[in-house]
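Asks: Fold the stuff below for me.
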Amino acid sequence: MEQKHPLPPFTFETAVQKVQLAEDAWNSQDPEKVSLAYTIDTVWRNRSTFINGRRAVQEFLETKWKKELNYKLKKELWAYTDNRIAVRFEYEWQDQQGQWFRAYGNENWEFNENGLMEKRYASINDLPIDESERRLV
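Replies: Okay, the predicted model is just below:
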């Protein structure tokens, strides 16, 4: 059976570990690697986009990282319970024309007993920034 450690129920330490693993995976910008953290039938809301299934997650991320160049992400644990984790995050990226952005957001995650994410709800706002304002280098 497919598992992704640490498994719920989460403690403070394992919730922090799960968040760091997610940050590291997303910073790899490897859609296949990232998608393996989710159930086959995962359900996402990412901004106003609704995504269903691991394969759709992978396709979404492939498109995302073709558009969002020089991507760098930082996640922080906000709260946790038995099988749920809430994070705040920010990431910086550059578009094809060279404009930098910082995205701010919150995510709510729900995991199955095998540590795979079943649900991900993300609210995200983008802010254009000058290159000199970058914090995530």
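Asks: make it CA atoms for all contacts and neighbour counts henceforth
Replies: Noted.
Asks: Could you list every helix and strand that the longest helix seen in the chain packs against?
Replies: In the chain, with assignment by DSSP state H, the single longest helix is helix 12-28. If you count contacts as 3 or more Cα pairs under 8 Å, 6 or more residues apart in numbering; DSSP states H and E, helix 12-28 packs onto helix 31-35, strand 69-80.
Asks: Show me what the helix or strand that comes right after the longest one is packed against.
Replies: Of the helices and strands lying after strand 69-80 in sequence (DSSP states H and E), the nearest is strand 84-94. The criterion is 3+ Cα pairs under 8 Å, 6+ apart, and the helices and strands that strand 84-94 contacts are strand 69-80, strand 100-111.
Asks: Please provide the structure for the following sequence as well, for comparison with the first:
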Amino acid sequence: MSLVPPFTAETARAKVKKAQDIWNTRDPAICVKAYTEDSIWRNRTTFLKGHSQIIEFLTRKWEKERNYRLRKELFAFTDNKIAVQFWYEYQDAHDSMKWKRCYGLEDWTFAEDGRMRKRQMSGNDVDIKETERWFANDADVNTVEIGEQHW
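Replies: The predicted structure follows:
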């Protein structure tokens, strides 16, 4: 199955899960390959452009966000754009290793070769107790029940 635009419901969903798997590696060198060399990002209040800034950003991110586990789900799509809803959990190395969950939305625009040309992310972190975690231990992030109040 080709994961380049134009997307269908099937290929958009597969593209989202591929991105989820890549980000769950927590390896900036692997992640950056999914983006064009001049990719433009807004991640919350941070604005980035290009591979070197993306690698620096992701390196800092995962130095802070330990034990990171992510789930992404398709929200909507067009020929070359995908909107995603996501949830991830992590321990905050800058906040006494407290567990946190981030809720958010992303919109992605793709180049013809299937790499992401633009990524816009909005997210909010909430403190959670370890007992409230969804993605604990070896839980399959794709099958964990996420109630409607969290969608």
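Asks: Just put the helices and strands packed on helix 12-28 of structure 1 in CSV and tack on distance to residue 23 of structure 1 and mean neighbour count.
Replies: Output for the helices and strands packed on helix 12-28 of structure 1, formatted as CSV (distance: least, Cα to Cα, whole Å; neighbours: other Cα atoms under 10 Å):
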stretch, distance to residue 23 of structure 1, mean neighbour count
helix 31-35, 10, 19
strand 69-80, 6, 18
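Asks: closest one to residue 13 of structure 1 among those?
Replies: strand 69-80 (10.4 Å; Cα to Cα).
Asks: what range in structure 2 matches the closest one?
Replies: Counting by TM-score structural alignment, strand 69-80 of structure 1 falls onto residues 66-77 of structure 2.
Asks: Excluding chain neighbours, what is closest to the counterpart of residue 91 of structure 1 in structure 2?
Replies: Here residue 91 of structure 1 is matched to residue 88 in structure 2, going by TM-score structural alignment. In this structure, residue 88 of structure 2 finds its nearest non-sequential neighbour in residue 70, 4.2 Å apart by Cα to Cα, 6 or more residues apart in numbering.
Asks: Contacts only, for the one you found.
Replies: 20, 23-24, 86-89, 141 (Cα atoms under 8 Å, 6 or more residues apart in numbering).
Asks: What residues does the aligned partner of residue 44 of structure 1 in structure 2 make contact with?
Replies: Aligned by TM-score structural alignment, residue 44 of structure 1 pairs with residue 41 of structure 2. Residue 41 of structure 2 sits next to 47-49, 118-121 when contact means Cα under 8 Å, 6+ apart.
Asks: try 6 Å
Replies: 47-48, 118-120 (Cα atoms under 6 Å, 6 or more residues apart in numbering).
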